[in-house]
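In: Sequence plus predicted model, see below.
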Amino acid sequence: MTTVTSRIGTQVLGWLAPSIYEALGIAQQEAVRLQISEVTPELLLLGVIIQGHDGVRRVLSELGIDWQTMRLQTAQIFDIPLDAEAESPFNDDFPLSEDAQDCIDQAIYFAVSMHAPLTLPEHLLLGTLRHHHTQPLLALLLPAERVIPAPVIESTGLDYTVAMDQFIHSRVREQTVISFGNGRSWQTLRGFERPTRLFTDITGEDAAKRSMQEAVDFLKRPGMARRGEKNYLCGMLLVGNPRRNRTPLVKAVAGEAVVPLFALSISALVRMLNDIAHDIMQLEDVDLSEDERALLADGSVAQRGRRMIAYIFDQARKASPCVLLLDDIDAINELSTEEERQQWLNQVLVEMDGRDYHPSMVVIAATQHPDGLDLALLHPARFEQRVVLEDSAFTQSRPCPSCKRTTRPGWKHCMYCGTFLVKVCPHCNVLLPEIDGVQFCFECGSPLK
């Protein structure tokens, strides 16, 4: 296998999958046909669309774009057969433009951030979509009805790249989403991402930021841990209202330390396993990965839960240094029997107490009801350090957006005109975190404007 030289420079990151070379071959073929002297980002985008790799179709679907419609539009505009293939292999001597090389570098970055062993066509798609040179072509290939929000399509230059990055990160994630009640509600069971948000992107919460900075310092310099503490694991209890600044702050810890973030929702796991145990839901109906399906294939609620907790810790260890979020950890109390609650709790304690010489890892347990937690979780060297968030939406006076009068702290509605004062996503009704510059909902990826 040959490699396309990347300015990232390491041999490991420079390896590209064979399907990438096929897409590059199609791009070179189109460059020759259009009498262009080098491969550009626009030609790379055409190459991955024409190739139609399964991963490309999946990513386009997550972005709200129908691949078949986009491919038909490409064939009509550029007079390309729908069954076009590379007539000759990738030619190392055919030049790539500097912008095209940037796209390949970004594709490698996406592959690394998604823990992919090789750079695949879907990573190249993401690398080209975020380049501002592909914006006119993207607008040309999209159908008449708008499928990508206006803040992305109508931006130019660096603003386009920033908006597209936000759009990609809000839609394309490695996560398992569980639908409950015939699709009437849903929760994210497990997630993995490499956040780019920093503490400076979050409004307020200065005290919480100072406390959580210790976790960032620990990830960067684990050898500087205080005497008597573990130098490979740091536990932290984050107390606050869900879907306010709780999750964004955890992402900011990972972003500040430049490490990946793993997340497991205990409440979603409890609800899913209880529904399966009572035949309200079938495991076959849940869109799980092969590893997750094997873990949950058989056994009692206690056994399945313990295996899932052990699995997420194992995945985090393999990728450490990293941050692991156990969201809604108080949901363990919602299990049906005392035996189930005790087994799940014991598994968390075993994972927190286990001695391992892997690189540093921060485990953050989030809850809204700390008083209901088992005291064993709050033992030193587990989740002894507590960070309490102030719900800034309810503790600060602010003007009503309707009548412009200042309302009192703690009121959800304006005392003068009755306007609802807590903003929510208009699509999924999730409370919006106070982060400057965010244009897409963190939960559903829908535009906020």
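Out: Cool, the structure landed. Residues are numbered from 1 along each chain as shown.

In: switch to C-alpha atoms for all contacts and neighbour counts from now on
Out: OK.

In: what's the next secondary structure element after the longest helix along the chain?
Out: Assignment by DSSP state H gives helix 301-319 as the longest helix of the chain. Elements were assigned by DSSP states H and E; along the chain past helix 301-319, the next helix or strand is strand 322-327.

In: helices or strands up against that next one?
Out: Using 3 or more CA pairs under 8 Å, 6 or more residues apart in numbering; DSSP states H and E, the elements in contact with strand 322-327 are helix 246-257, strand 261-265, helix 266-277, helix 301-319, strand 361-367.

In: Indicate which one of those is closest to Ile49.
Out: strand 261-265 (30.4 Å; CA to CA).

In: in that closest one, what counts as buried?
Out: Neighbour-count burial for strand 261-265 flags Leu261, Phe262, Ala263, Leu264, Ser265 (criterion: 16 or more other CA atoms under 10 Å).

In: The second one touches Asp314, doesn't it?
Out: When you say that, I think you mean Phe262. No - Phe262 is beyond contact range of Asp314, at 10.7 Å (criterion: CA atoms under 8 Å).

In: got another, please set it beside the one above:
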Amino acid sequence: MSYLVADRATVADRLRPVITTIFGTEPPVRIRAWDGSTIGPAERDGGPTLVVRNRRALRRLVWSPNEVGMARAFVAGDLAVEGDFIAALDQMLHLFDSTNGMHLTSQDKRTIVASALRLGAIGSNPPPPPEEMRPTSGLLHSVRRDAAAIGHHYNVGNEFYRLVLGESMTYSCAYWPELDDPAATTTLEQAQRNKVELIARKLGLKPGMRLLDVGCGWGTMAIHAAREYGVHVVGVTNSHEQAVGAAKRAAAAGVGDLVEIREQDYRDIDDGPYDAISSIGMAEHVGTDQWHTYASLLYGLLKPGGRLLSHQITQPPTVTEKIESHRKGKTERTFITAYVFPDGELQSSGWISDQLESAGFEVRDVESLREHYGKTLRAWVTNLEDHWAEAVQLSSVGRARVWRLYMAGSALAFERNRISIHQVLAVRPDRKGHSLMPPTRASYATVD
């Protein structure tokens, strides 16, 4: 009799031990297996459903019972979501948490393997989707390795980025003055203009100044500084796609005579001094061990009295400590390092300030824009979903899935304060030790 009952069991019945092992309880979202059977809360109007499309999804988890296995299943299309993707991911975010994710015991793993056997899902390790970057050889954060890591992320194609980022082509946190107002009509493009204007004001830009934009992206900051302030700008990026796109955009904006775009590593910049330096979404790629060298190089490129604005993703020190404690000296691949930002490293705002001060800077202002980045990322996810077919055509379905997963997960991480973003304004003091700063924030604190 027990054999007959087992023979009539649905895939969802056989998946239940795996699902409760992974989630630690009944699943918080509806899950539908490849035979149409379901497990989890009753379907709600508009509620998301996690779809397990095939046995290979389970086999990936058998071989990699961690966030990388989950990510591979999503990127390969073995797992999918019907309905609100961010809402579904919100219920599963802990599975993509480097410190609190799927830490399975030996018994947990045996449970997964036993269920996989019953479902006929045991077999060889499926190859990773081609969008995954293989571990890079060479010295960490060497010029060659950094160029490969940057190329993996940014050389996807300018038109793909245009779909996701919008016409501003700005790949960093926007600034929403009416952040909590549901009736606000600020567009993503306006919010990105607000951001570069805020940075320009913090740097105190004036006509005739010379600005270095390190990690210039597609040139939005450089174009804004040249067009609105008459500043001469040198923009530097390791990405060939960005360098070509930024130069074309500067020429189209009529500021080609004021903007020079270079495909160049920051360590090769030797034509200072500059009146001001902007570093927007760049320092995350520098690496912890290289950060003091980075700060010292920027200090040497600035004139006395010149300002540096570092706009970068940060991580609370408590999170950093938990990650280091969990790793215990071992290097672990995560979804972000395998698919999105190879070799990327985050630090806390306090640590960054310490590094800048040890290089000789005086830190004058630190501002968190954490909630602003959550809203920015949600806007990018909407752009991607609204142009899904075109995004797939311009890249690949796997690459589009990577971006959707990465941006949706990042939006939730910012909203939960798992990560943050800070603008750190620092000054190279003049010979008398003066910073030549305005007495209050009033000169730059408000952007209309």
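Out: Perfect, thanks for sending it. What you see is a predicted model, and the numbers here were worked out from it, not measured in a lab.

In: Give me the TM-score for this pair.
Out: Once the chains are laid over each other, their TM-score by TM-score structural alignment, normalised by the length of the second structure reads 0.24; 173 aligned residues with a CA RMSD of 7.1 Å.

In: mind listing the strands for the first structure?
Out: When assigned using DSSP state E, the strands of the first structure occupy the ranges 174-180, 185-193, 233-239, 261-265, 322-327, 361-367, 385-388.

In: Nearest to Lys209 of the first structure, out of the ones you listed?
Out: Closest of those to Lys209 of the first structure is strand 385-388, at 9.1 Å (criterion: CA to CA).

In: hmm, who's touching that closest one?
Out: Strand 385-388 of the first structure has contacts (CA atoms under 8 Å, 6 or more residues apart in numbering) with Ala208, Ser211, Met212, Gly235, Met236, Leu237, Leu238, Val239, Gly240.

In: Going through these, which ones are buried?
Out: Among the contacts of strand 385-388 of the first structure, those classed as buried by 16+ other CA under 10 Å are Ala208, Met212, Gly235, Met236, Leu237, Leu238, Val239, Gly240.

In: Determine which two of the residues you listed are furthest apart.
Out: It's Gly235 and Gly240 that sit farthest apart of these, by CA to CA, at 16.5 Å.

In: follow-up on the earlier one: just the buried ones among the contacts of strand 385-388 of the first structure now: which is nearest Gln175 of the first structure?
Out: Lowest distance from Gln175 of the first structure to those (CA to CA) belongs to Leu238, with 21.8 Å.

In: about what we covered before: so can I have CSV of the helices and strands packed on strand 322-327 of the first structure showing distance to Val59 of the first structure?
Out: Output for these, formatted as CSV (distance: least, CA to CA, whole Å):
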stretch, distance to Val59 of the first structure
helix 246-257, 22
strand 261-265, 21
helix 266-277, 25
helix 301-319, 23
strand 361-367, 30
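
In: follow-up on the earlier one: who wins for proximity to Asp105 of the first structure among the strands of the first structure?
Out: strand 185-193 (18.6 Å).

In: quick one: the closest one to strand 174-180, angle?
Out: Relative orientation of strand 185-193 of the first structure versus strand 174-180 (axes from the mean of the first three to the mean of the last three CA atoms, to 10 degrees): 170 degrees.

In: Other residues contacting strand 185-193 of the first structure?
Out: Residues outside strand 185-193 of the first structure that contact it (CA under 8 Å, 6+ apart) are 113-114, 173-180, 260-266, 268-269.

In: Just the buried ones among these, please.
Out: Looks like the contacts of strand 185-193 of the first structure have 114, 175-180, 260-266, 268-269 buried, using 16+ other CA under 10 Å.

In: Now do the contacts for the nearest residue to Thr128 of the first structure once chain neighbours are set aside.
Out: Nearest non-adjacent residue to Thr128 of the first structure, counting by CA to CA, 6 or more residues apart in numbering: Cys103, 5.2 Å away. Cys103 of the first structure makes contacts with Pro41, Leu124, Gly127, Thr128, His131, as judged by CA under 8 Å, 6+ apart.

In: Strands along the stretch 51-200 of the second structure, start to end?
Out: Taking DSSP state E, counting those that start in this stretch, the strands of the stretch 51-200 of the second structure run over residues 79-82.

In: residues near the closest residue to Leu138 of the first structure other than its chain neighbours, how many?
Out: In space, and not counting its chain neighbours, Leu138 of the first structure is closest to Leu129: 7.9 Å by CA to CA, 6+ apart. Applying other CA atoms under 10 Å, we find 24 residues neighbouring Leu129 of the first structure.
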